[in-house]
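In: whatever this is, show me its structure:
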Amino acid sequence: MEKLLIVLSLGFIYSVKAKNIKQLDTLYANEIMTMALFFPSDIKQGITGSDNFVFTYNREKEQNLGLLKAIKGNPSNLLVITTDGKVYSYILIYSEYIDDLNRFITVNESIGDAKRVLKKEVEANKNLKKSIPENNSQDLLRRSCESLLKLPEEKNIRKKEGGIVLSLKNLKYHGNNVFLQFEIENKSKVRFDFDYLNIFKVNGNKKRNASYQEIRLKSLYTYNKPQHIIPTTKAKMVLVVPKFHLDKREKLEVQLQELNTTRKIILDWR
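Out: As a prediction, this is how the structure comes out:
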């Protein structure tokens, strides 16, 4: 009888502990249908653990809608942080058939709060603003660029050409300056020798020479400019230019050129 009571007691303790553990829900996805996930608040960041699952959301304008797709492969996981600091985590599994293509997520599904992380980001933003000087001294511009690299990446505008991927990861306005953070990834089998990275304001269509205009933005400071990028590696750099404004017909164009070759990547966006 005593042994039975011990067993029952242990079982009760185990069940109480098990109730305190947050069980992760499972989401199913495939390459044919798109699973729509509606969160209670706008999405700040979303990450999948494996490349065979893709989670997309609006990085330019915060929205609460995320889209999930997958190709056949091993199970993975999804981590989402919303603008109110809530953290959501799910198991991801590939399935050829999906019962429900729309999932409305509630706050109760949150596994925790990322307010500490958000607080660090706020502090980093404050440090960035404090460190950007009005007189554009080289030392203070350098520290400002270092602060920018500590912030979360808010953009992912990218272009791939000849095995080289050029991406804009962050763009910050402050005072009379604009800070642009770029990432250069070498997916080719040949070393990339950096020559220059220039930014232009473009107006009109290149096919119509009479209406096409290209104005280069003066570079005030370049931080962490790479010399060589070997295969399967990445390099991050920050370019500081004077404050600019784009009208409806204008766009930005970034030109990345390799030294002594014709390999060139042109990235543009509005």
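In: only C-alpha atoms from now on, for both contacts and neighbour counts.
Out: OK.
In: tell me if Asn125 really is in a helix.
Out: Yes. Assignment of Asn125 by DSSP: H, G, I helix; E, B strand; the rest coil places it within a helix.
In: one more sequence to fold, the one below, so I can look at both together:
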Amino acid sequence: MKTHYIQITLLALLLPVLVIAQSTKIGLAKNGTKLLVFPSEIDFTVLGDPYNFVEVPFDKKGSKYGNLIIGLQFSLSSNEQSASTNYSVITEEGTIYDFQLFLDPSADNSTIRIRPEMGTMSINGNPGKRTNLQQAIEMAEQNDSILPPKHYYKEHSPKKEDSDVQSYQGDQQPLTQELYESDKEEYIRRKCYYNQFNKGSIVRYFSRKDNIFLWLKEVYYDHDELYLLFRLDNEETIDYDVKLIRTSIGTNYRKSSSNQKTPFPADHRYKIPKRVKGNTSNHFFLVYDKFTLDKNKNLVVQLDEINGNRNITLEIDRNQINRPKKF
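Out: Below you'll find the predicted structure:
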């Protein structure tokens, strides 16, 4: 593994940039080491500020996992009270991961497992590309998550089993216009069921608390409904118990102290989990009647934990809501 102390702007000029997303922020305390574990071997790294921030490579230490792990520290010799820098990691498969490092006295030293979807761009044109085996493993983990045995698809509607969606032959039942007109709730339920494990095309749109990640995977549009597909990743060892998921429309005026949130509940909810076991994932849908946002508003998704403080807030901007993918 090679380390280059150059600005990331120079790197961007040298590589064919195909996909760009905002960098992941990582806070570092003045003592301890934070480990990043990557899905494939590290080829080389770029650290913008080698004076206040320190890399701890493990590829020369004889471990078979050394090429997958990098350690990060804030320099003990630094007198800075506030510092930040860019940091990029390029893996052997050509995926580039961008991070923003900053001094955070309250940061813990928990290990962060980097997922392929967190890649900001790819030299070969496939950001965050996963092998078929990785996708199969991920699917198995999702199926093992603890979910409600039945699901509400609209408030006060009766609960139904997922098994009701499939015919006795196990084939998908057709999603017809007749079904939509006669039983819209059933149509939406089947639509969610058939598409709950879609990979999605939205790259690196997430919020996190410690190692709990809430990802927006896709925004779909069909008939008069918007379908928002999420994935909740629990990369901690302790289970994550969901207290509630609430959504609102929030204003995002810059430099304003009067930004407000207006409750905006989903019209249909599919597979909202009760509990996500440690080191597993869960997909779920929030479905809304068609709406759009102006440039000063976001859809705010808030996830709260039972008897815990690992609460997550994800703000979804108008570019995602107003440009859905057609089902």
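In: helices of the stretch 51-200 of the second structure, start to end?
Out: Secondary structure of the stretch 51-200 of the second structure, counting by DSSP state H, counting those that start in this stretch: helices at 132-143, 177-182, 184-195.
In: pick the most deeply packed of the ones you listed.
Out: Of these, the one with the most neighbours on average (mean count of other Cα atoms under 10 Å) is helix 184-195, at a mean of 18.
In: okay if I get the helices of the stretch 51-200 of the second structure as CSV plus distance to Leu11 of the second structure?
Out: Converted to CSV, these look like this (distance: least, Cα to Cα, whole Å):
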stretch, distance to Leu11 of the second structure
helix 132-143, 29
helix 177-182, 51
helix 184-195, 38
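In: identify whichever of those lies nearest to Ile202 of the second structure.
Out: For the helices of the stretch 51-200 of the second structure, distance to Ile202 of the second structure was read as Cα to Cα. The smallest value, 15.0 Å, belongs to helix 184-195.
In: hey, where'd the helices end up in the first structure?
Out: Assignment of helices within the first structure using DSSP state H yields the ranges 2-20, 115-131, 138-149.
In: nearest residue to the middle of the second structure?
Out: Closest residue to the average C-alpha location of the second structure: Trp215 at 2.7 Å, with Cα atoms, centre = their mean.
In: counterpart of it over in the first structure?
Out: Here Trp215 of the second structure is matched to Ser167 in the first structure, going by TM-score structural alignment.
In: isn't its match up against Glu161?
Out: No. Using Cα atoms under 8 Å, Ser167 of the first structure makes no contact with Glu161, being 11.6 Å away.
In: read off where whichever strand or helix holds Gly27 of the second structure ends up in the first structure.
Out: Element membership for Gly27 of the second structure, per DSSP states H and E: strand 24-28. Strand 24-28 of the second structure corresponds to no residues in the first structure, going by TM-score structural alignment.
In: can you name the element that comes right after that strand?
Out: strand 34-37.
In: which of the residues in that next one are buried?
Out: Residues of strand 34-37 of the second structure classed as buried: Lys34, Leu35, Val37 (neighbour count, 16 or more other Cα atoms under 10 Å).
In: ok so, going back, the helices of the stretch 51-200 of the second structure: which one's closest to Glu236 of the second structure?
Out: helix 132-143 (14.0 Å).
In: which helices and strands does the closest one pack with?
Out: Applying 3 or more Cα pairs under 8 Å, 6 or more residues apart in numbering; DSSP states H and E, we find helix 132-143 of the second structure packed against strand 280-289.
In: now tabulate the helices of the first structure in CSV and tack on distance to Leu267 of the first structure.
Out: Below are the helices of the first structure laid out as CSV (distance: least, Cα to Cα, whole Å):
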stretch, distance to Leu267 of the first structure
helix 2-20, 49
helix 115-131, 26
helix 138-149, 20
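In: of these, flag the one that's most buried.
Out: helix 138-149 (a mean of 18).
In: of the buried residues of strand 34-37 of the second structure, closest to Phe53 of the second structure?
Out: Lys34 (11.7 Å).
In: and the gap between Phe55 of the first structure and Asn77 of the first structure?
Out: 11 Å (Cα to Cα, to the nearest Å).
In: coming back round to it: with adjacent residues omitted, what lies nearest to the residue nearest to the centre of the second structure?
Out: Phe206 (4.3 Å; Cα to Cα, 6 or more residues apart in numbering).
In: perfect, that will be all.
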